[in-house]
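Chemist: The sequence and its predicted three-dimensional model are supplied below.
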Amino acid sequence: MMPYSAKPIARVLVALGVVSVVCSEVAAAHVRFVTNAEQAGEGLTFLADALADPVNVAVLGGGGLATLGALGVYLRVRPLQRDVAVFRNVMTGYRDLLPWLLRLGFGLPLVGAGFAGYFFNPIVEPVAAPGLVRLFQIGLGFALLFGIATRVAAIVGVLVYLLALVSQPLLLYSFEWVPGLVAIALIGSGRPSADEVLQKVAAAEGTVYGRIDPVHRAASWLNRNADPYERFVPTIIRVGMGLSFVFLGLFEKLLAPEMALSVVEQYDLTALAPFPAELWVLGAGFAELGLGLAILSGFFTRISALTALSVFVLTLFGIPDDPVLAHIGLFSLASALLITGAGAYALDNHIGADKPAMAHDGATPADE
């Protein structure tokens, strides 16, 4: 039980940590999706000048220390154990819907990209045959949405993305496609899906389709070989999402100051909170970098995922021109981590950050 005198301290630390992250992350949109600036700027020069200001250092350092302090207090005191236990059990109960969540999260953006005419993200256009590229993305998106030949569709999607990345490096700004599609390829279609319906029709005695069954006979080898690796889906999602955040924090904010500063000016964010424009950029960049490293290493994974979801929601309200469809994939990955937890090879498994004590009624949370 937490001593009474420590409760106000814990509350203050938690509040400071949350405020520091959330306020800075209001500026943390996909900068290249909304900026009017054409030059990235001198990132190292910007960092040297901005961090030479003691006010900037004090604000950033205070926010970081408050966040670390709040996490330390949580590990020592373990407040709200019953609440956390019930939350984790409820989330774990949604595991059977995880394939559907991922299919929606990456099928919808593909269909949207096809109809809008861009290639995987709004700053990349097809280099050739735009009509065919649009049809390809729409078809692939609907295959994921309906869950038909799901694993094949996901493998095709990730291969096309990786091949295009060689000539279109701006696709890195939507790197979430890689963990998302790889996860779908491993976890399969789940339910509800067309694959499940066809499989049950094929398995039923006396059906005409059961005598033909071209899809599932051809896909049986792929399914048998993918199933053993399904347990790594949480790790793949976590690492891929963490790398995306780290990349965006560095190359969209800290090392692209002109673009990031233009977003602050474009949306008059300094009127929202009286911070200098460079502090907005520093706060957004370092917060995104820190959040990415936390997710990447599996450090307070569910709390980090909740923070990411809050950031996405605030960004959509704070940056109204930021395309919603371009963020649905990240929404689905963060939601998936709430369901799965950190998975294998995570710090949470060693520090017990996501494993609260036994609930009062004797129920224990599900294992990671």
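Modeler: Everything's here; your move.
Chemist: going forward, measure contacts between C-alpha atoms and count neighbours the same way
Modeler: Noted.
Chemist: residues touching Ala154, list them.
Modeler: By C-alpha atoms under 8 Å, 6 or more residues apart in numbering, Ala154 lies in contact with 144, 181-182, 184-185.
Chemist: Of those residues, which is the most crowded?
Modeler: For the contacts of Ala154, neighbours were counted by other C-alpha atoms under 10 Å; the highest total belongs to Leu144, with 32 neighbours.
Chemist: Tell me which helix or strand it sits in.
Modeler: With secondary structure defined by DSSP states H and E, Leu144 is part of helix 130-146.
Chemist: contacts for that helix?
Modeler: Here helix 130-146 makes contact (C-alpha under 8 Å, 6+ apart) with 103-104, 106-115, 117-119, 126, 149-150, 153-154, 157, 193-194.
Chemist: put this beside the first:
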Amino acid sequence: MIRRIARSAIPVGAATIFLSGIATAHVDYVVDADPETIGEAIQFVITTMSDPLNAVLLAVGAVGLVGLLAGWILVRPFPRDIAEFRATMKEYTDLVPWLLRIGIGFPLVGAGFAGYYFSPAVPIEARLLQIGIGFLLLFGLATRAVAAIGLVAYVVGLVVDPRILLANEFVGGFLAIILLGAGRPSADDVLQRVAEADSTVYGRIDPIHRIAVWFQHLVVDYKVYLPTLLRVSLGLNFVYLGFVQKLMSPQSALAVVDKYNLTVVVPAPPELWVVGAGVTEIAVGIVLLLGLFTRGFSLVAFLLFTTTLFGLPDDPVLAHLSLYGLVSVLLITGSGPLALDNRLQPTETDSRRPSMAD
């Protein structure tokens, strides 16, 4: 009986997450709205939740999500399929540095040509800087040093215009690239191989490869924390967008709902769309921070990004590639250390059933 109920809860909860997530977007990218006070935002949330129907619908969504997670733990459906999926994902580990370079490099090149600084909400020209960093990351040349320069450029921009926080995933991306290096294929890998070969002229005249080897030995013990770094980066991004861009900027979010007629997609009050989208993003962020069902929620996040891109025709695609890149890496790595997923691994007596946690 419990198993049948849990199996029913899984599709219901999944549908709730999907429908709530359709409204997720970087609000400042697609609408212009006057700034709101904290008091107005709090009053909006209180008024919305004071409506019994809204409260019931949000409660049903929350119960559906909890039922989905509990059902997944109790039933562990499709064990062989998921075990094969996890094993296949781990075979792509060597591609992680390449994915990170693409996920960070392309958005920077696009930002340089489009005339904004990291985030489309910050119309500051930095063409040479961003295109240069982006192309060098894509080529994989001086990768760690270039990523460090990009990180400094982001921090400086944040001091100038706090709206760059809308693109805070770049921090995690730059740090991850500094930690892992260029990987392969990359110019750094080619040059390193030439430098390490016997009797090469390049190996004698270029000291950079020695520094690279020294740094690799310095950080090698910390590479295991790459998934933790990315989870924290993405989790904070989701929490920030849900809280600041939705719950604390309800009029801007309402403008998005009105602009794209989202109430036609799912017949719900606009206020419920805004609060539901904000709560959903915050929930996904918290789950990622905790490292709970990491691969599952990374897949949900990937679907939400895709839904946003197809559902909002004038949302800048390049601005989301960094998020796609980080989420794709988490699909490969799983939750890593310092995650609740590790507590949900199957016990020794139940080792025949693979964990559904991450």
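Modeler: Happy to help now that I have it. As the structure is a prediction and not an experimental result, all values here were calculated from the model.
Chemist: Next, the TM-score between them, please.
Modeler: Laid over one another, the chains give 0.94 as their TM-score (TM-score structural alignment, normalised by the length of the second structure), with 355 aligned residues with a C-alpha RMSD of 2.1 Å.
Chemist: among the contacts of Ala154 of the first structure, which recur in the second structure?
Modeler: Contacts conserved in the second structure for the contacts of Ala154 of the first structure, counting by both residues aligned by TM-score structural alignment, their matches' C-alpha atoms under 8 Å: 144, 181-182, 184-185.
Chemist: got a markdown table for those, with distance to Arg231 of the first structure too?
Modeler: A markdown table is the format used below for these (distance: C-alpha to C-alpha, whole Å):
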| residue | distance to Arg231 of the first structure |
| --- | --- |
| Leu144 | 21 |
| Leu181 | 15 |
| Val182 | 13 |
| Ile184 | 12 |
| Ala185 | 12 |
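Chemist: Now, the contacts of helix 130-146 of the first structure that are in helices?
Modeler: Assignment to helices by DSSP state H places the following of these there: 103-104, 106-115, 150, 153-154, 157, 194.
Chemist: Which PyMOL command selects the buried ones in the residues you listed?
Modeler: What follows is the PyMOL syntax selecting those of these that are buried according to 16 or more other C-alpha atoms under 10 Å:
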select buried, resi 103+104+106+107+108+109+110+111+112+113+114+150+153+154+157+194
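Chemist: Residue in the second structure paired with Ile236 of the first structure?
Modeler: In the second structure, Ile236 of the first structure lines up with Leu229, judged by TM-score structural alignment.
Chemist: Nearest residue to that match in space, please, no chain neighbours.
Modeler: If you skip the residues right next to it in sequence, Leu229 of the second structure has Gly172 as its closest partner in space, 6.5 Å away by C-alpha to C-alpha, 6 or more residues apart in numbering.
Chemist: what's the burial count for the one you found?
Modeler: One way to gauge burial is a neighbour count; for Gly172 of the second structure, by other C-alpha under 10 Å, it gives 20.
Chemist: show me what contacts it?
Modeler: With the criterion set at C-alpha under 8 Å, 6+ apart, Gly172 of the second structure makes contact with 229-230, 232-234.
Chemist: Ala15 of the second structure: which of those residues is nearest?
Modeler: Proximity of the contacts of Gly172 of the second structure to Ala15 of the second structure was ranked by C-alpha to C-alpha; the top entry is Leu234 with 22.4 Å.
Chemist: Make sure the closest one is indeed in a helix.
Modeler: Yes - with the criterion set as DSSP: H, G, I helix; E, B strand; the rest coil, the secondary structure at Leu234 of the second structure is a helix.
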